[in-house]
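K.L.:
fold the following.
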Amino acid sequence: MAASNVILGTRAEGTAKELIAKGEAALLAQKWQEAVDAFEAVLAGDAEAANNPGLLYDLAVAYEGLGDREKARARFREIVRRFPNDPNARNALAREVSLDAYLEDWAALGEAGEMILARPNLEPADRMLGLGARGLSRVQAKDENGGSHDIQDGLDLVDEYRYGATGQLPVAAAMLKYAHGELRKLRSEKISLDPPGTDFVLKLEARCAGLLDAQNAYADAIRSIDPLWAAMSGYRVGEMYRQLHQELMRLPAPVTAKTESDKQLFYAIMHVRYRALLDKGIEMMKRTLGLGERTGAASAWMARAKEAKDEMENALEDEKAQLAKLPYTEAEVEKALDILKKKAQDQQARAAAKTK
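P.N.:
The predicted model follows:
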C-alpha cells in the first residue's frame, strides 16, 4: 500500500508528503529547480495537490526564482482565480503586480490593480499597491488624468503613513514613485521641439524642467526594496536624456543658415552644446548596470541598459569623428557658442528693459 503512494516523477520521486517537504527545503535554500521538480511531481501524481493554494504559491515562487516569470505569473493568477478568499491570494496578487510590470504587460497590471482595489477590508499598503498598479497602467495607456488621480491618491497615502520615510521603499510605495516618474515623463515628452520656432528656448526649458521633475520621482523609486523598480527607474532616466538628445539632433538648420558652411557650423554648435545629454544618459546607464551587479536585479532591464549605454557611447564617438571632419575646432565652436549666448542675454535684457 505504501508503495502505491510513491510518486515517480521525471526529476523527483517520493510520497506526496516527502516531495512537498523536499520542495519546501529546496525553496528555503533557493534551489529553485529542485523546488520546481518536487512540486510539479506532486501536482502530476496527486490529484488533491491541485487544490492546495499554498503548494501552488510555493511553486510560483520557485518559478520566479528560476527566472521563468510567465509560468510564475500563471500560477499566481490561478491562485487568485480559484482561491480568492485564501490568504495566499493577497500575496499572489502582490507578486503578480511586479511580474506584470517586469513583463510590461500594462493591461494585465491594470486588471490586477482593479482586483486589489475591489478586495474588502483593504490595508493601506494594499490600497497603495492597487492604486499604483492601476495608475501606472493608465499612464502607459496615455490616460493622463486617470493615471494622475490614482497616483496622487496613492502618494497621499505614502505620505500619511510615512512609508519608506527612513529607508528603503516598500514595493507599493516604489511603484507609485515610478508611476509618478512615468507620468512626468509623459507630460515632458509631449512638449515637441520640432519645428523650432521663436518659442524654442521656452519649450526647451519646459522640456528640461519636466525631465528633471521625472528624474526626481524616479530617484525616489530607486530606493526600492525590490531591485526591479530601481533598475527600471535608472534605465528610464538614462533613456530620457537619450531621447531628448536625439530629438535635438534631428532639428533642421534654421532658414538663416543659407550656405553649406553655415549648416556645418549649426551642426557643430548643436552637437557641442547638447553633448552633455549623452554624457548624462551614459552615466545613468552605468549606475543602473552597477546596481544590477550589486543586487542581481532584473536581468532583462540590465540588458537594455547595456545596449543603450553602448549605443550612446557609439553615438558620442561618431559625433566626435564627424566634428573632426568639419572646418572648425571645438575651441572655435565654443567661441561661437559664447557669442550666441551673449546675443541671447542682450536680447533678453533689452526685452526686459522695454517692459519696465
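K.L.:
please count neighbours and contacts with C-alpha atoms only from this point.
P.N.:
Noted.
K.L.:
and the helix or strand harbouring residue 88, what other elements does it pack with?
P.N.:
Assigned by DSSP states H and E, residue 88 falls within helix 87-102. Helices and strands touching helix 87-102, by 3 or more CA pairs under 8 Å, 6 or more residues apart in numbering; DSSP states H and E, are helix 53-66, helix 69-82, helix 106-118.
K.L.:
for residue 344, which of those helices is the nearest?
P.N.:
Closest approach to residue 344 among the helices and strands packed on helix 87-102 (CA to CA): helix 106-118, 44.5 Å.
K.L.:
can you point out the buried residues in that closest one?
P.N.:
Neighbour counts over helix 106-118 (16 or more other CA atoms under 10 Å) mark 106, 107, 108, 109, 110, 111, 112, 113, 116, 117 as buried.
K.L.:
turn these into JSON lines, including distance to residue 180.
P.N.:
Formatted as JSON lines, the buried residues of helix 106-118 follow (distance: CA to CA, whole Å):
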{"residue": "106", "distance to residue 180": "15"}
{"residue": "107", "distance to residue 180": "18"}
{"residue": "108", "distance to residue 180": "19"}
{"residue": "109", "distance to residue 180": "16"}
{"residue": "110", "distance to residue 180": "15"}
{"residue": "111", "distance to residue 180": "19"}
{"residue": "112", "distance to residue 180": "19"}
{"residue": "113", "distance to residue 180": "16"}
{"residue": "116", "distance to residue 180": "20"}
{"residue": "117", "distance to residue 180": "19"}
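K.L.:
following up with a second sequence; could you model it the same way so I can compare the two?
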Amino acid sequence: RFRDAPLRMPEERLEQDLERKAGYLLEAQSAYLRAIRQGDPEWAARAGWRIAGMYMKLREHMLRAPVPEDLSSEEKKVYLDMLRQRTAVLLRKALKMLEQTISFAERTGLEPEWLDTARKQLELVEKELMRLEEESSSTNPVDDSS
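P.N.:
I've put the predicted structure just below:
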C-alpha cells in the first residue's frame, strides 16, 4: 500500500495523500520492528534494510509529487530547494537505519544478497546529505562578524 499510494494535487489532496502515505509507512515500520524483535538475525537485518528503503522511497515520492501550478519558475525552484532540505530528515532516518543494519549484519556474520546494495545505498545517502549540507550552508552563510 505504501509504494502505490499516490501524491496528487490540489494541495489539500496532496496533504491528505501524504498523511495516508506516511500512515502506511508507519504501519509497515511497525510490522518490520515486530520482525526485528522476533530475534532471527536474517529477518531483523532485512527488516532494518526495508525500513531504510521506505524512508528513501517516501522522500523520492515527495520530490516527484506535483508542484503547485500557480508558482512562477523562480518560486518553483525555491519550493523544490526547500522541499529537498525539509525532506532531508527522511534521509537521516534512512542513514541511521542503514548504519545500524549493516553494522548488525557484520557483527552477526550475515552476508545476505542485499548487503552490498545496502552499502551502496548508505554511500548515496551520505553523499546526498553532504550535498544538502553544502547547499544549505552556501545559501545561508554563517555571519562571523559578531
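K.L.:
export the helices and strands packed on helix 87-102 of the first structure to JSON lines and tack on distance to residue 325 of the first structure?
P.N.:
Shown next, in JSON lines, are those (distance: least, CA to CA, whole Å):
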{"stretch": "helix 53-66", "distance to residue 325 of the first structure": "51"}
{"stretch": "helix 69-82", "distance to residue 325 of the first structure": "49"}
{"stretch": "helix 106-118", "distance to residue 325 of the first structure": "46"}
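K.L.:
to residue 147 of the first structure, which of those helices lies closest?
P.N.:
Here helix 106-118 is closest among those (CA to CA), at 10.5 Å.
K.L.:
now whichever residue in the second structure pairs up with residue 317 of the first structure: how far from residue 53 of the second structure?
P.N.:
With TM-score structural alignment as the criterion, the equivalent of residue 317 of the first structure in the second structure is residue 130. The gap separating residue 130 of the second structure from residue 53 of the second structure is 19 Å, by CA to CA, to the nearest Å.
K.L.:
the more surrounded of the two?
P.N.:
Each of residue 130 of the second structure and residue 53 has its neighbours counted (other CA atoms under 10 Å); residue 53 has more, 19 against 12.
K.L.:
for the more buried one, give me its contacts.
P.N.:
Residues near residue 53 of the second structure by CA atoms under 8 Å, 6 or more residues apart in numbering: residue 94.
K.L.:
for residue 94 of the first structure, grab the count of nearby residues.
P.N.:
Residue 94 of the first structure: 20 neighbours (other CA under 10 Å).
K.L.:
what's the helix or strand for the closest residue to it other than its chain neighbours?
P.N.:
Spatial nearest neighbour of residue 94 of the first structure, chain neighbours left out: residue 129 (7.5 Å); criterion: CA to CA, 6 or more residues apart in numbering. Element membership for residue 129 of the first structure (DSSP H and E) is helix 124-140.
K.L.:
C-terminal to that helix, what's the next element?
P.N.:
Trace forward from helix 124-140 of the first structure with DSSP H and E and the next one is helix 144-161.
K.L.:
other SSEs contacting that next one?
P.N.:
Right, helix 144-161 of the first structure is packed against helix 124-140, helix 171-189 by 3+ CA pairs under 8 Å, 6+ apart.
K.L.:
that one versus helix 124-140: what angle between them?
P.N.:
Computed by axes from the mean of the first three to the mean of the last three CA atoms, to 10 degrees, the angle separating helix 144-161 of the first structure from helix 124-140 equals 160 degrees.
K.L.:
before we move on, the earlier item: for residue 304 of the first structure, which of the helices and strands packed on helix 144-161 of the first structure is the nearest?
P.N.:
Judging those by CA to CA, what sits closest to residue 304 of the first structure is helix 171-189, at 17.4 Å.
K.L.:
what is that closest one packed up against?
P.N.:
The contact analysis (3+ CA pairs under 8 Å, 6+ apart) places helix 171-189 of the first structure against helix 124-140, helix 144-161, helix 200-221, helix 227-249.
K.L.:
go again with 6 Å.
P.N.:
helix 124-140, helix 200-221 (3 or more CA pairs under 6 Å, 6 or more residues apart in numbering; DSSP states H and E).
K.L.:
so what's the gap between that helix and the chain middle?
P.N.:
Helix 171-189 of the first structure sits 9 Å away from the centroid of its parent chain (CA atoms, centre = their mean, to the nearest Å).
K.L.:
what angle separates it from helix 87-102?
P.N.:
Using the same axes, to 10 degrees: helix 171-189 of the first structure against helix 87-102 is 30 degrees.
K.L.:
looking at the first structure, which helix is longest?
P.N.:
Longest helix in the first structure by number of residues (criterion: DSSP state H): helix 260-295.
K.L.:
and the angle from the helix or strand that that one is followed by to helix 87-102?
P.N.:
Note on helix 260-295 of the first structure: by DSSP H and E, the next helix or strand toward the C-terminus is helix 299-325. Using the same axes, to 10 degrees, the direction of helix 299-325 of the first structure lies 20 degrees away from that of helix 87-102.
K.L.:
now for helix 299-325 of the first structure, which elements pack on it?
P.N.:
helix 260-295.
K.L.:
list the buried residues for the helix it packs on?
P.N.:
Of the residues in helix 260-295 of the first structure, those buried (16+ other CA under 10 Å) are 263-272, 275, 277-282, 284-289, 291-292.
K.L.:
what's the angle from that helix to helix 227-249?
P.N.:
180 degrees.
K.L.:
report the distance from helix 260-295 of the first structure to the chain centre.
P.N.:
Counting by CA atoms, centre = their mean, helix 260-295 of the first structure comes out at 20 Å from the chain centroid.
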